[in-house]
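Student: Can you look at this prediction? I've put the sequence above it.
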Amino acid sequence: MAAVTGSNVVALKSAAKFGDCSDRKFVQIRQWSPISGVIESVQTRPCIGLKCRSRRSFASSGVRAQVATVEQASIEAAQKVEAPVAIVTGASRGIGKAVALTLGKAGCKVLVNYARSSKEAEEVSKEIESYGGQAVTFGGDVSKEADVEAMIKTAVDAWGTVDILINNAGITRDTLLMRMKKSQWQEVIDLNLTGVFLCTQAAAKIMMKKKKGKIINIASVVGLVGNVGQANYSAAKAGVIGLTKTVAKEYASRNINVNAVAPGFIASDMTAKLGEDIEKKILETIPLGRYGQPEEVASLVEFLALNPASNYITGQVLTIDGGMVM
């Protein structure tokens, strides 16, 4: 957590000590009252003994209420401190949406980034809020530095820090190399690769100060093996993989884990529109014989972002493709 978090932890420790002190006073009251009872019995003044017991009950209930208040405040403060702040780019649909919802359900405060689909992004935020989570939406193009800086500022203004960055935003402009226009090449490189660079650079500035953070880049198996008709997309995703490994090496000393997830064919609006013949050919290349689901990718991202077992994993590319690339 950020430096602010450290002060909160100190406050909690102080609160805990105060609670312990109150408990000791309560024990002393219970130890004193029998002595008072003996004295009052000798003096044959039972009414004073009753008053002593009344005082003990009053003190007991007062201390208990005080301790309960401190404990509740400690719990609330701890919950506030422990809720990680996550930014998910391209989170209005598909894998990004599944990741945002999964992290939201896991207790993260989520910034839902979108480029054009504002209605869908708002629905994602509302769904997170519907089960008690916190979310904000931010419309911005991650290939533009000003938009990225504004996005990071939005998260920091809302929650004070950034703990997790999921670089998911991306587009395709598929065509054979000989037919590909420079604009089609550049658009894909700008969003899918330069966008990851800009978001990582901006978020890492915050993570470096507190020496803690998780960055997960959504790459693709085509970045590993290439694909006909996707020279621009394959180049961008291969670049994301190289960037992931380099950033992991640069920031390992600051306790920042950087990994990439490389999905294969994942069920989407696009795959739903494929003809039966094309789908059959695709599934024949997948040993498990089916498309992956966005939620399966999201679960892998959740593991890398939140599970303590992932703390010793960095600079890796985890394929999730049904065995398509081995």
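Tutor: Nice, thanks for sending it over. Numbers count the residues shown, from 1 in each chain.
Student: all contacts plus neighbour counts: C-alpha atoms, from now on.
Tutor: Fine.
Student: Need the single longest strand in this structure, by residues.
Tutor: strand 256-263 (DSSP state E).
Student: got the contact list for the host helix or strand of A146?
Tutor: In the assignment (DSSP states H and E), A146 maps to helix 145-159. Here helix 145-159 makes contact (Cα atoms under 8 Å, 6 or more residues apart in numbering) with 85, 87, 109, 111, 138, 140-142, 161-162, 198-199, 202-203.
Student: what's the closest of the residues you listed to Q230?
Tutor: Nearest to Q230 among these: V142, at 21.1 Å, using Cα to Cα.
Student: so that closest one makes contact with G195?
Tutor: Yes - between V142 and G195 there is a contact under Cα atoms under 8 Å: 4.8 Å.
Student: Buried residues, the helix or strand hosting E187. List them.
Tutor: Element membership for E187 (DSSP H and E) is helix 182-189. Using 16 or more other Cα atoms under 10 Å as the test for burial, helix 182-189 gives 184-185, 187-189.
Student: before we move on, what about stretch 208-225?
Tutor: 208, 210-224.
Student: Show the subsequent helix or strand relative to the helix holding E187.
Tutor: Assigned by DSSP H and E, the successor of helix 182-189 is helix 195-210.
Student: Just the element for A235, please.
Tutor: helix 231-251.
Student: Now name the helix or strand holding V136.
Tutor: Per DSSP H and E: strand 134-139 holds V136.
Student: Compute the inter-axis angle for that strand and helix 145-159.
Tutor: 160 degrees (axes from the mean of the first three to the mean of the last three Cα atoms, to 10 degrees).
Student: and Y312, that one's in a helix?
Tutor: No - under the criterion used here (DSSP: H, G, I helix; E, B strand; the rest coil), Y312 is coil, not part of a helix.
Student: Below is structure B, check it against A:
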Amino acid sequence: MTFPKPLAGQKALVTGANSGIGKGVAIALGVAGADVVINYETDKDAATEVVDTIRAGGANAIALQADVSSPSEVDAMFARAIEEFGTLDILVANAGLQQDAPFTEMTLEKWSKVLDVNLTGQFLCAQAATREFLRRGVVPSVSRAAGKIICMSSVHQVIPWAGHANYATSKGGIKLLMESMAQELAPKGIRVNAIAPGAVRTPINTSAWSTAEALKSLLTLIPYGRIGEPEDIARAAVWLASDESDYVIGTTLFVDGGMTLYPGFATGG
């Protein structure tokens, strides 16, 4: 049986794609027909494994190292990606990290590092992608849009998170960065949206699900009764990158098993 490839002929770049959600998204984009740039900062071997997986499925892929908070490294990465693939049609700005601490003990270094990667990194990558989308314009045989940007946010763009002020602030910032870009770029044929994952089984949050006790506690926050998998986010990303969502602009798609429904109030609070 031949399955449709909604992203056939398109070129994508996924930041932080050597593990976790980014890895899942990159592989799914490849399955959907896109050639994919695998961005990583560390662990080249893991990035190479993702490249091999995508190539084995019939799409092309390359791994490019860059710190997304560095303007010069982002510029060099996008220049190399465009040199290799000819252009880019899709950006999934996924790279992110946590450096947690109680508010009174959080250092400026931890604050700045998380904001630099999670928020400024998305700004820099989205800016570079937008410049390429505008240079090339719409190619109707490839996509109805000139380009698609998907910002990876979090349920913590709306749920406060004690002990994680820098992370929650970065995700709240992504919300309005995404919406402001969407408002400005939609008239130019560029669609900007976001995905807000809930609890997903990734290396960044192993302590939240790696023991039976921790998982039981976590599931009290998820009405649907299971932890998310990278594939749950990946399927949403493929849809947002495809023409099937062509009229979706400036929207955050929460993929969270109902976490943002405030389950503590299900029995009256």
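Tutor: Nice, I can see it. Computed from a prediction, not measured in an experiment: that's the story for all the values here.
Student: TM-score them against each other, please.
Tutor: For this chain pair, the superposition-based TM-score is 0.88 by TM-score structural alignment, normalised by the length of structure 2; 246 aligned residues with a Cα RMSD of 1.5 Å.
Student: overlap in contacts of V142 and G195 of structure 1?
Tutor: In contact with both V142 of structure 1 and G195: A169, using Cα under 8 Å, 6+ apart.
Student: of these two, who's got more company?
Tutor: V142 (29 against 25; other Cα atoms under 10 Å).
Student: Grab the nearest non-local neighbour of the counterpart of the more buried one in structure 2.
Tutor: For V142 of structure 1, the aligned position in structure 2 is occupied by V68, per TM-score structural alignment. Nearest non-adjacent residue to V68 of structure 2, counting by Cα to Cα, 6 or more residues apart in numbering: G121, 4.7 Å away.
Student: Assign L221 of structure 2 to helix, strand or coil.
Tutor: Relying on three-state DSSP, one would call L221 of structure 2 coil.
Student: An error on my part: the question was meant for L111 of structure 1.
Tutor: Per three-state DSSP, L111 of structure 1 ends up strand.
Student: so it touches A86, yeah?
Tutor: Yes - taking contacts as Cα under 8 Å, L111 of structure 1 lies within contact range of A86: 6.3 Å.
Student: Show me which of the two is the more surrounded one.
Tutor: Between L111 of structure 1 and A86, counting by other Cα under 10 Å, L111 is the more crowded of the two (28 against 25).
Student: And the more buried one, how close does it get to S125 of structure 1?
Tutor: From L111 of structure 1 across to S125 of structure 1, the span is 8 Å (Cα to Cα, to the nearest Å).
Student: anything in contact with each of those two?
Tutor: Common neighbours of L111 of structure 1 and S125 (Cα under 8 Å, 6+ apart) are 135-137.
Student: Can you point out the buried residues in stretch 47-65 of structure 2?
Tutor: Applying 16+ other Cα under 10 Å to stretch 47-65 of structure 2 flags 47-48, 50-55, 59-65 as buried.
Student: Which members of those define the maximum pairwise distance?
Tutor: Maximum distance among the buried residues of stretch 47-65 of structure 2 (Cα to Cα): 20.0 Å, for A59 and Q65.
Student: Centre of the chain to stretch 215-232 of structure 2, how far?
Tutor: 19 Å (Cα atoms, centre = their mean, to the nearest Å).
Student: so that stretch corresponds to what in structure 1?
Tutor: Under TM-score structural alignment, stretch 215-232 of structure 2 corresponds to residues 279-296 of structure 1.
Student: Over to stretch 113-131 of structure 2?
Tutor: Taking TM-score structural alignment, stretch 113-131 of structure 2 hits residues 187-205 over in structure 1.
Student: distance between that stretch and the chain's centre?
Tutor: With Cα atoms, centre = their mean, you get 19 Å for stretch 187-205 of structure 1.
Student: Repeat that for stretch 73-81 of structure 1.
Tutor: Remark: stretch 73-81 of structure 1 is offset 18 Å from the chain centroid, using Cα atoms, centre = their mean.
Student: What are the buried residues along it?
Tutor: Buried residues in stretch 73-81 of structure 1 (16+ other Cα under 10 Å): 74, 77, 81.
Student: Closest to T175 of structure 1 out of the residues you listed?
Tutor: Closest to T175 of structure 1, out of all of the buried residues of stretch 73-81 of structure 1 and judged by Cα to Cα, is V81, at 48.0 Å.
Student: Surely that closest one is in contact with G6?
Tutor: No - assessed by Cα under 8 Å, V81 of structure 1 is found out of contact with G6, at 9.1 Å.
Student: on that earlier part again, buried residues in the match of stretch 215-232 of structure 2, which are they?
Tutor: By neighbour count on 16+ other Cα under 10 Å, the buried set for stretch 279-296 of structure 1 is 283, 286, 290-296.
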